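> Here's my sequence, what's the structure:
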Amino acid sequence: MSWVEGADESQYSIHHLPFGVFSTRDDPTPRIGVRIADFVLDMRMSVASGTCPGCPTCAALSAPALNPFMSLGRAAWSQVRGQVQESLTNTEFQRSIAQLLVPVSQVRMHLPFVPGDFVDFLASGDHAANLGRIYRPEDVDPLPPAWRHLPPGHHGRAGSVVVSGTDIVRPAGQRRDARGDISFGPSAKLDIEAELGFVVGVPTNLGSPVGADSFADHVFGVVLVNDWSARDIGSFEYKPLGPLNGKSFATSVSGWVTPLEALAAARGAAPEQPATEGYLKESDRFGYDVAINVHWNGTEVSRPSTSGLYWTPAQLLAQLTSGGAALRTGDLFATGAVSGPRPSQAATFLELSHDGARPILLDDGSDRTYLQDGDTVTLTATAPGPRGTTVGLGEVTAMIRPAIG
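Coordinates of the predicted model:
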């Protein structure tokens, strides 16, 4: 039980405590905060009022981004989490800690970590098969040949990772129209990908792969992700190489990073998997049960979930480093679209509209196939928490702005 008003009934209860970076009108300097109910605990002020100035943990919590703190590792993460839980449940601390709580309504959220690299995977077999049926209907097997052997991925642009609330400018690029003509211009098939992302805390050295069982030693927490996609640009440029301009213009993440410890109750068995290469084997094969809601201009259009992903988060990390790539603090890797087998579980508008052939009716009476300028997309997500509670991942929302020029 927490002494903070509304905390016990909140999706941001004492069992969650996500980390973010915020500022206020009175103090525009970004600093680390921990969310509890409808308040943010100012960690910089909390550290300043403590009795251990100069210690590495206190110094890290005084930084303007989570990277220094995330680099300290699991022991420090657990220690700070326990201390915050104690301060928000023990009434002996209520008077002093209450002064450090800022209403969420009064804060501006910033990108919580400085991204190192960004890698996006294709962990969902349903999403991979749906794309195959749309783009390669002549193929007997809709799955790419390598997909059953490894989780495919592509390298994104870390500089295009933005925090929720940041407007997205429609990208431009070369694409082929229905007549086969090639031209350069704004994307006409701007899309979303609802995903779950994982933020790396502890780095590694170049040439040192990370085994699947070491996942929790390196990953600090999770964020909700919308990896925006320009389908017409991407489909033209990805042969013979992977997508570039079709995927590099923006990736939105939630302003709150949920620690892995807060998702312990959301762990569940992953789908059965035939024999894999040794580096992808797990002694404890698990995924996370995160339910995502997709709202388009206020209309709920789909409810994808991460519970059925074939490739697990631990396997994604193992694949990412299997060639010897080094991890850096702040690296972000994501599942790719988490579509399920039913249309209502589509994590992209490409699948939901079958590449524009089946318009989607919105509550205001309009219909859509792909995103129009002025449209707003909001992703929210929940996961089971301990003792019957619910963990609410920070939302990801953005409005589409017209292309420049």
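> going forward, measure contacts between C-alpha atoms and count neighbours the same way
Fine.
> Tell me how far Ala314 lies from Tyr279.
Applying C-alpha to C-alpha, to the nearest Å, the value for Ala314 to Tyr279 is 11 Å.
> Need the distance between the two termini of stretch 9-16.
Counting by C-alpha to C-alpha, you get 12 Å between the two ends of stretch 9-16.
> if we can go back for a sec, what touches both of Ala314 and Tyr279?
Between them, Ala314 and Tyr279 share these contacting residues under C-alpha atoms under 8 Å, 6 or more residues apart in numbering: Ala212.
> Between the two, point out the one with more neighbours.
Between Ala314 and Tyr279, Ala314 has the larger neighbour count (other C-alpha atoms under 10 Å), namely 24 against 16.
> Provide the secondary structure category for Ser105.
With DSSP: H, G, I helix; E, B strand; the rest coil as the basis, Ser105 sits in helix.
> how about this one, so we can line them up?
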Amino acid sequence: MPEQSPFDLAEGDPFGPHNLPYGVFSTADAPDRRRLGVRYGDSVLDLSALPSALPAAIHPHAELLTAPTLNPLLAAGRPVWRQIRAAVHSAVTDPAHRGEVAPLFHPLAEVTLHLPFEVADYVDFYASEHHATNVGRIFRPNDAALTPNWKHLPIGYHGRAGTVVVTGTPVVRPSGQRKAPADEAPTFGPSLRLDIEAEVGFVVGAPSTLHEPVGLGAFRDHVFGVCLLNDWSARDIQAWEYVPLGPFLGKSFATSVSAWITPLDALDEARTAPPARDFPLLPYLDDAGAEPGGIDIRIEVRINGETVSRPPFSAMYWTAAQQLAHMTVNGASLRTGDLFASGTVSGPDPDQLGCLLELTQGKGPYLQDGDEVTLTAWAPGPDGARIGLGEVTGRILPTG
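The predicted structure follows:
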């Protein structure tokens, strides 16, 4: 039986020509050489070799494609992103290029995938009304579920960029202080309530200038693409430390992201209006009349191979454009490689909750050593195609 060509994809493959996500890979014969790649089906197209194969289409940007990380490409800005995306699309779809491009493919199963970009800053938001309401009811049963500011601004916190890791990286159970309400004093030890948070991350490309806010209309000029993200959370550590300044050590030990960054332009068909808002917004957050800011991404959460939830990203109250606008409204600047995450994605139904805290009403069980968590997702594409987001997987290891 002849070997299948990497150009010939199975019908409905979510990593077809409408997707073309970017990543960084290495091969067994050159493990220390990191190269940019684009996923196409179950293959990786070596972008570092594309300028030689198709010099007319890609030559002006050869230096960007031969870097060992996506950051130079991210910094180049949207016009360049679109030119390179068009050239890659032509490379994998135009029969005239097959002879030059075919040798540039590597089987996905035979490469090692790396963190695709150097993370500059990391911000995590709290943008799901369903999640925030459920958590409020668990922690504040006698008070309003949502805090008074929740529907007026996207709440967030600054995380730790240095502990963002690529899918497949083991997650070691963190230790820290924890104190149950009935305990007289805090104790120290491994987290007993280790949790997940199914989220969507947004990768900043073009930077901004200090003291110049980035408005809603400039979102596409600065955000390069999207990835799945798991914000691992030690709930017992978090509960004891977070008053009054918010998450710290209960979050900063690990955040897992996909090895593939899906370009924002690949999700045009998935654009959708966010849920109706029942509070008036200040002008810098008011997206009435703007292009639909929501994205219809269907997430699936599996623990040890069993599906436990299917959170819908379309249900998020705050959009990524609003998050970016709020993140910079005080004049804070963006840097290439900034990563900001949506916060836990949860929907209105019991099988649409994005963390174990919600799924178990705070009672557990939480993650055990050896458990493996996998996030997958897809979004509607053109002509009925599906746009797949690269999966995020992590296995829990015991405290060292």
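> Post the TM-score for the overlay when you can.
Superposed pair, TM-score by TM-score structural alignment, normalised by the length of the second structure: 0.95. Supporting alignment: 391 aligned residues with a C-alpha RMSD of 1.6 Å.
> Pull out the buried residues from stretch 323-341 of the second structure.
By 16 or more other C-alpha atoms under 10 Å, the buried positions in stretch 323-341 of the second structure come out as 323-329, 332-341.
> So which bit of the first structure is that stretch matched to?
With TM-score structural alignment applied, stretch 323-341 of the second structure matches the range 316-334 in the first structure.
> List the residues that contact the equivalent of Gly388 of the second structure over in the first structure.
Superposed on the first structure with TM-score structural alignment, Gly388 of the second structure falls opposite Gly392. By C-alpha under 8 Å, 6+ apart, the contact set of Gly392 of the first structure is 11-12, 380-383.
> Between which two of those residues is the distance greatest?
Tyr12 and Thr380 (13.4 Å; C-alpha to C-alpha).
> Which one's more surrounded, those two?
Set side by side, Tyr12 of the first structure and Thr380 show more neighbours around Tyr12, with 25 against 20, by other C-alpha under 10 Å.
> Return the residues in contact with the more buried one.
Contacts of Tyr12 of the first structure by C-alpha under 8 Å, 6+ apart are 18, 35-38, 391-392.
> per the alignment, it corresponds to what in the second structure?
In the second structure, Tyr12 of the first structure lands on Phe15 (TM-score structural alignment).
> count of neighbours near the spatially closest residue to that match that is not a sequence neighbour?
Counting by C-alpha to C-alpha, 6 or more residues apart in numbering, Gly41 is the residue found nearest to Phe15 of the second structure once chain neighbours are left out, at 4.9 Å. Neighbour count of Gly41 of the second structure, defined by other C-alpha under 10 Å: 22.
> do Gly189 of the second structure as well
By other C-alpha under 10 Å, neighbour count at Gly189 of the second structure equals 12.
> quick one: what's aligned to it in the first structure?
With TM-score structural alignment as the criterion, the equivalent of Gly189 of the second structure in the first structure is Gly185.
> Now do the contacts for the closest residue to its match other than its chain neighbours.
Leaving aside its chain neighbours, Gly185 of the first structure sits nearest to Ala172 (5.0 Å; criterion: C-alpha to C-alpha, 6+ apart). Going by C-alpha under 8 Å, 6+ apart, Ala172 of the first structure touches 184-187, 233, 403.
> can you tell me which residue in the second structure aligns to Ala172 of the first structure?
Match for Ala172 of the first structure (TM-score structural alignment): Ser175.
> coming back round to it: what is the most widely separated pair among the contacts of Tyr12 of the first structure?
Every pair of those checked by C-alpha to C-alpha; the farthest is Asp38 and Val391, at 13.8 Å.
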